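Chemist: Show me the folded form of this:
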Amino acid sequence: MATKKKSTITAAPKAGGSMMPWLGIAFIVVLLDQVTKITITRLFQLGDTKPLTGFFNLTLAYNRGAAFSFLSNQGGWQRYLFTAIALAAVAFIIYLLRRNAGQRMFCWALALIMGGAIGNLVDRLMHGHVIDFLDFYWRGLGHFPAFNVADSAITIGAILFIVDELRRVNKH
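Modeler: All right, here's what the predicted structure looks like:
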């Protein structure tokens, strides 16, 4: 009579869940970001503006710098700096997602930030600049710097990260 051997293969421990949902969220952010940028660049020329409300325009702008056009007037070296920062951030976020995949709000924050970073990284690699098109302003106070879907995801992710951290601190 043959005896069956029990399998000795064990799964690697998961850190509370799979990374796949978080990578999926990041992918959706990148997809939405790139589709909106492709659409705006096909409908607008650089500098074109279409008012939609009394506080919001669509406008095509190029940002060679970082947030709020930081370092945008430099000689071009900033493209490589911000590309390197984005690549390092994505690598670190993947590491954090692997270790903390079960922490929902933390991973939502990371996935949104990663998707936004990749969306703007694609622009830098393909065009040498980031494509911005969302232009908010308020009477007499001027225009907020134009931004895009990737920037919005990064901002929402940062807010979620802060909220998650405050909740964690308040528990202890």
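Chemist: only C-alpha atoms for contact and neighbour calcs from this point on.
Modeler: Will do.
Chemist: Quick check: closest non-adjacent residue to residue 137.
Modeler: Leaving aside its chain neighbours, residue 137 sits nearest to residue 143 (4.1 Å; criterion: C-alpha to C-alpha, 6 or more residues apart in numbering).
Chemist: What distance do you get for the one you found to residue 40?
Modeler: Separation of residue 143 from residue 40 (C-alpha to C-alpha, to the nearest Å): 19 Å.
Chemist: and this one, so I can compare the two:
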Amino acid sequence: MRLVWIWAAVIFVLDQVSKIWVVHVLDLATRLNIDVFPPYLNFRMAWNYGINFGLLAGEAAATRWILISVAVGIVLFVLVWMRRDPPGRPGLISAGLLIGGALGNVVDRLVYGAVADFLNMSCCGINNPFAFNVADIAIFAGALGLVLFPGGKKGS
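Modeler: Predicted structure coming up:
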């Protein structure tokens, strides 16, 4: 479990520091667009009130608290899973990625009322209109890792 907490803390801090730096220090919240290495990497401010790609993006307070509750529920589920049936090292790291990312987005919802998304990447003639953040990357990688390295009984 120590490995889970270490990776969760690393991702959480990386996510929050990146958001503070880009949204506030670089003032993306006001500027809205910063071309970093176009078209491959740009900063595009997007306040996500829903889940991935803006699904369930009602700005109602109830939606905000439901999404916070779901994220906390997922974190608790993964923690119980890791305690009851701990996977190997890749699975524990994956759990940490997912937990750190989920908690990073929960903090955004608590502080801003929405998740601060700012990374935008396009390539090869495909113009990606969506933005995401470090937490989103970690959640995706962590969920994929838990599918690939779910644990199970030792000795097989």
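Chemist: quick one on the thing from earlier: which one of residue 143 and residue 40 of the first structure has more residues nearby?
Modeler: residue 40 (18 against 14; other C-alpha atoms under 10 Å).
Chemist: List the contacts of the equivalent of the more buried one over in the second structure.
Modeler: Aligned counterpart of residue 40 of the first structure in the second structure: residue 22 (TM-score structural alignment). If a contact means C-alpha atoms under 8 Å, 6 or more residues apart in numbering, then residue 22 of the second structure has 28, 43, 118 as its contacts.
Chemist: any idea what the second one aligns with in the first structure?
Modeler: So that's residue 43 of the second structure. Aligned by TM-score structural alignment, residue 43 of the second structure pairs with residue 58 of the first structure.
Chemist: Wasn't its match part of a helix?
Modeler: No: under DSSP: H, G, I helix; E, B strand; the rest coil, residue 58 of the first structure falls outside any helix and is assigned strand.
Chemist: Pretty sure it sits against residue 51.
Modeler: Yes: with contact defined as C-alpha atoms under 8 Å, residue 58 of the first structure counts as touching residue 51 (6.4 Å).
Chemist: More neighbours: which of the two?
Modeler: Ranked by neighbour count (other C-alpha under 10 Å), residue 58 of the first structure and residue 51 place residue 58 first, with 19 against 11.
Chemist: Look up how far residue 27 of the first structure lies from the more buried one.
Modeler: 24 Å.
Chemist: same deal with residue 81 of the first structure?
Modeler: Taken as C-alpha to C-alpha, the span from residue 81 of the first structure to residue 27 of the first structure is 23 Å.
Chemist: What residues does the spatially most central residue of the first structure make contact with?
Modeler: Nearest to the mean C-alpha position of the first structure, counting by C-alpha atoms, centre = their mean, stands residue 116 at 1.3 Å. Counting by C-alpha under 8 Å, 6+ apart, residue 116 of the first structure touches 26, 29-30, 33, 149-154.
Chemist: If we only consider those residues, which is nearest to residue 139 of the first structure?
Modeler: Closest approach to residue 139 of the first structure among those (C-alpha to C-alpha): residue 152, at 22.3 Å.
Chemist: Appreciated, that's everything.
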